[in-house]
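**Student:** starting from these lines, generate the structure:
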Amino acid sequence: MQVKTFTGATSQEVLARIKAEMGPEAVILGNRTYRKNGVVCHEITAGLERQAPGEAGAASGAPSGWGEWHKEWMQIKDQLFALMKPAIQLERLTPRQRVALEYLQREGVSDAVAVDLYKRLLADPGASVLECLCGMVPVKAWGPAQWGQRVHLLVGPFGFGKTSTGLRFALHLRKNEPEARIAFINADCLRGNGRLTLRHWAELSNFTYMEAPDRAGMEQALAAAKNARAVFVDVPGLARGQNLAQWRADMGLDMPETATHLVLSPFCDALQTQEFLRRYQSDGSGSLVWTKLDEAVSFGSIVNVACAAGLPVSALSFGAELKESLAPATEPLIWRLIFKRQIPGQAA
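**Tutor:** Take a look at the predicted model:
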């Protein structure tokens, strides 16, 4: 088999080169997206079977099972090209749609999401790119009107801002309901820095603060907070092999009136993000919270994760301060962030 790796600014450009150089019989063997000097690059490895003269008559010497394997290989190839081929027919889009689609891919939107968007545009020729994207990235803004659950779990990897997000949520709720009683339960109480920060700000803001390292402690804390308007639980980061559903069951937190908010930053590659979505998957109401936006250089992962998780974006967080550093998500805020790199509250 002849194998060659191609790189380019967009996957459509790379696929077009593969087709031109290797022909329609080429098979996609692998692909990845990476950054080089701040520029998004798409790399696709393709293979092509080259049949030597007289080789056709040597089929009788093929290994056992070759015919079935080759049949399955051809089916996989056809499925791959059925998926990828539409993405290179950009001439079917309007110039504005084509520019938007190519920009999104440069921002890190995955090929699968780009193909989905392309198909939506073809299915509804009168629709704008933003109209189609709104159907792919749901939004449910953080606030008492939208989130009436009493218990809110803040989940996600270490270092992504779970504790800060919980405090920002609580401060936003207090701003809307000044008399609301708010409680914090720290289930991540074995980590010193986060524990001290949460306890310090809870005391300053007149929030009830409790610690619950195990199920018994959680039951006691929930009982003590039974009259609270909202209870925020700071969940520890989970190691490889653990999952949120099991952790909730172990801690007695698998109640239906609980909302789960997955806190992520747009820094991780696709493989790591996929693992986080699997690890922190949970039934019931939930949302995505994007943090550290002021430190990011591209935001295509916001679209990728929303499509993969099926969860609405509830809030956008930025900056080191706790006050005035969280914006309940809206569609205009998200699209200005992605297309203009405009952080909420800042000029483009």
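
**Student:** every contact and neighbour count from this point should use C-alpha atoms.
**Tutor:** OK.

**Student:** give me the element residue 241 is part of.
**Tutor:** Using DSSP states H and E, residue 241 falls within no helix or strand.

**Student:** just give the number of residues close to it.
**Tutor:** The tally of other residues near residue 241 (other Cα atoms under 10 Å) stands at 6.

**Student:** ranges for the helices of the stretch 101-250 of the chain?
**Tutor:** For the stretch 101-250 of the chain, the helices defined by DSSP state H, counting those that start in this stretch cover 111-123, 129-136, 162-176, 192-204, 215-224, 244-251.

**Student:** please provide the structure for the following sequence as well, for comparison with the first:
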Amino acid sequence: MQVKTYTGPSTQAVLAQIKSELGPDAVILSTRSGRKEGRRFCEVTAGVERNGNGSTPHGAGAAADGGDPTQLPAGWESWHREWSCIKEHLLALMKPGLRLEQLTPRQRLALEFLEREGVEDTVLMSLYRRLLTSPGASVLEPLTGMVPVKPWSREAWPQRVHVFAGPFGSGKTTTLVRMALRGQGAESAGGRVQVVNADCERGNGRLLLRHWAELSGFGYAEAADDGAMRAALDCDADRVFVDLPGLARGETLTQRLAHLGLGGDDVAVHLVLPPHCGGQQTADFVNRYRAPGTASIVWTKLDEACTYGTLVNVAAANGLPVSALSFGPGLRGSLVSASESALWRLVFKRQLPGRTSDGPAARQP
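**Tutor:** Okay, here's the model as predicted:
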């Protein structure tokens, strides 16, 4: 398998370069974006299976039998496990050599705290290198560059269609209702909202969506395929919120979106995740639910977690901005637009948004 990493100013530019050099059968293995010296960059690792004469063999990449072109090649999981093991051993050898005495006491305490909170060694190494070049700087300065924030608002997210994807039990349906209610009350200025249930085989989310649609004056529709989805989107609503079911084993979000005919510049996909899954499980979720239209992460069930290092790990590895923070059992006053201050109070103080360290949640607008 030929593997190569490409870097460019935007995802579109990098994908065009990959298609030009590796061809349409190239498989995206990983993506990362961020800022370096004030400039935005996108880094994509791609691979393609080739035979001896350099051509793509039958069944690799975009399968000739109509298989999923994003499916990883045979042996990839084994190779990835071996590389992860090698990386862990390398990091274990490198950590004792870190000269933490070159950092200020405040910087050392911050790194030690992040390590206890579950921030991965690769992220800590990157923070250490950046702090060495900025004596006396706050650890929040490099962290802010590694963990982007794009607050949930009409101005920041002008797309008409917002799709909520994530594993079963992650809180997608509740998050959708919370965002729809928040938009209706604070930002839509009377605009009509339509909710679409694409999870037609499960009863709980279906009943919840229909119930709150009736109470709140939302339009409601169900769509199990692209034809029904087109009919559901063909309405006079200003904003449409789509609730996707969890993916089946072996299924990718790209496949599900294609099945429903969801795509384009007017569609934003929000990945809904809780922070209390293990690191390997969370990484698997992000890989499976990452698609060209995935635009942000909504962190849910924050009140059920004891540490929040996962928020840093996922953002640093994938570059997806955090758009909203969700917590608590209620539908109102339990979701806030993400902000840097709220995010870092959560990570460093374990303080839920809208709460003081010793008081109840403040009323949200």
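
**Student:** quick one: TM-score?
**Tutor:** The TM-score (TM-score structural alignment, normalised by the length of structure 1) is 0.75; 272 aligned residues with a Cα RMSD of 2.0 Å.

**Student:** closest one to residue 3 of structure 1 among the helices of the stretch 101-250 of structure 1?
**Tutor:** Shortest distance between residue 3 of structure 1 and those, using Cα to Cα, is found for helix 111-123: 21.2 Å.

**Student:** which part of structure 2 matches that closest one?
**Tutor:** The alignment of helix 111-123 of structure 1 onto structure 2 (TM-score structural alignment) spans residues 121-133.

**Student:** which parts of that stretch are buried?
**Tutor:** Buried residues in stretch 121-133 of structure 2, counted by 16 or more other Cα atoms under 10 Å: 121, 123-125, 127-128, 130-132.

**Student:** cool, and stretch 345-362 of structure 2?
**Tutor:** Across stretch 345-362 of structure 2, burial judged by 16+ other Cα under 10 Å covers 346-347, 350-354.

**Student:** can you put those in CSV and add distance to residue 197 of structure 2 and secondary structure?
**Tutor:** What follows is the buried residues of stretch 345-362 of structure 2, written out as CSV (distance: Cα to Cα, whole Å; DSSP: H, G, I helix; E, B strand; the rest coil):
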residue, distance to residue 197 of structure 2, secondary structure
346, 32, helix
347, 33, helix
350, 34, coil
351, 33, coil
352, 30, coil
353, 29, coil
354, 30, coil
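
**Student:** center of structure 1 - which residue?
**Tutor:** residue 305 (2.2 Å; Cα atoms, centre = their mean).

**Student:** what's the counterpart of that residue in structure 2?
**Tutor:** Matched by TM-score structural alignment, residue 305 of structure 1 corresponds to residue 314 in structure 2.

**Student:** what do you get for residue 287 of structure 1?
**Tutor:** Per TM-score structural alignment, residue 287 of structure 1 is aligned with residue 296.

**Student:** now swap in residue 339 of structure 1 and tell me
**Tutor:** Residue 339 of structure 1 maps onto residue 348 in structure 2, by TM-score structural alignment.

**Student:** now swap in residue 253 of structure 1 and tell me
**Tutor:** Under TM-score structural alignment, residue 253 of structure 1 pairs with residue 262 in structure 2.

**Student:** so who does the equivalent of residue 244 of structure 2 over in structure 1 touch?
**Tutor:** In structure 1, the residue equivalent to residue 244 of structure 2 is residue 235, according to TM-score structural alignment. Residues near residue 235 of structure 1 by Cα atoms under 8 Å, 6 or more residues apart in numbering: 153-156, 186-188.
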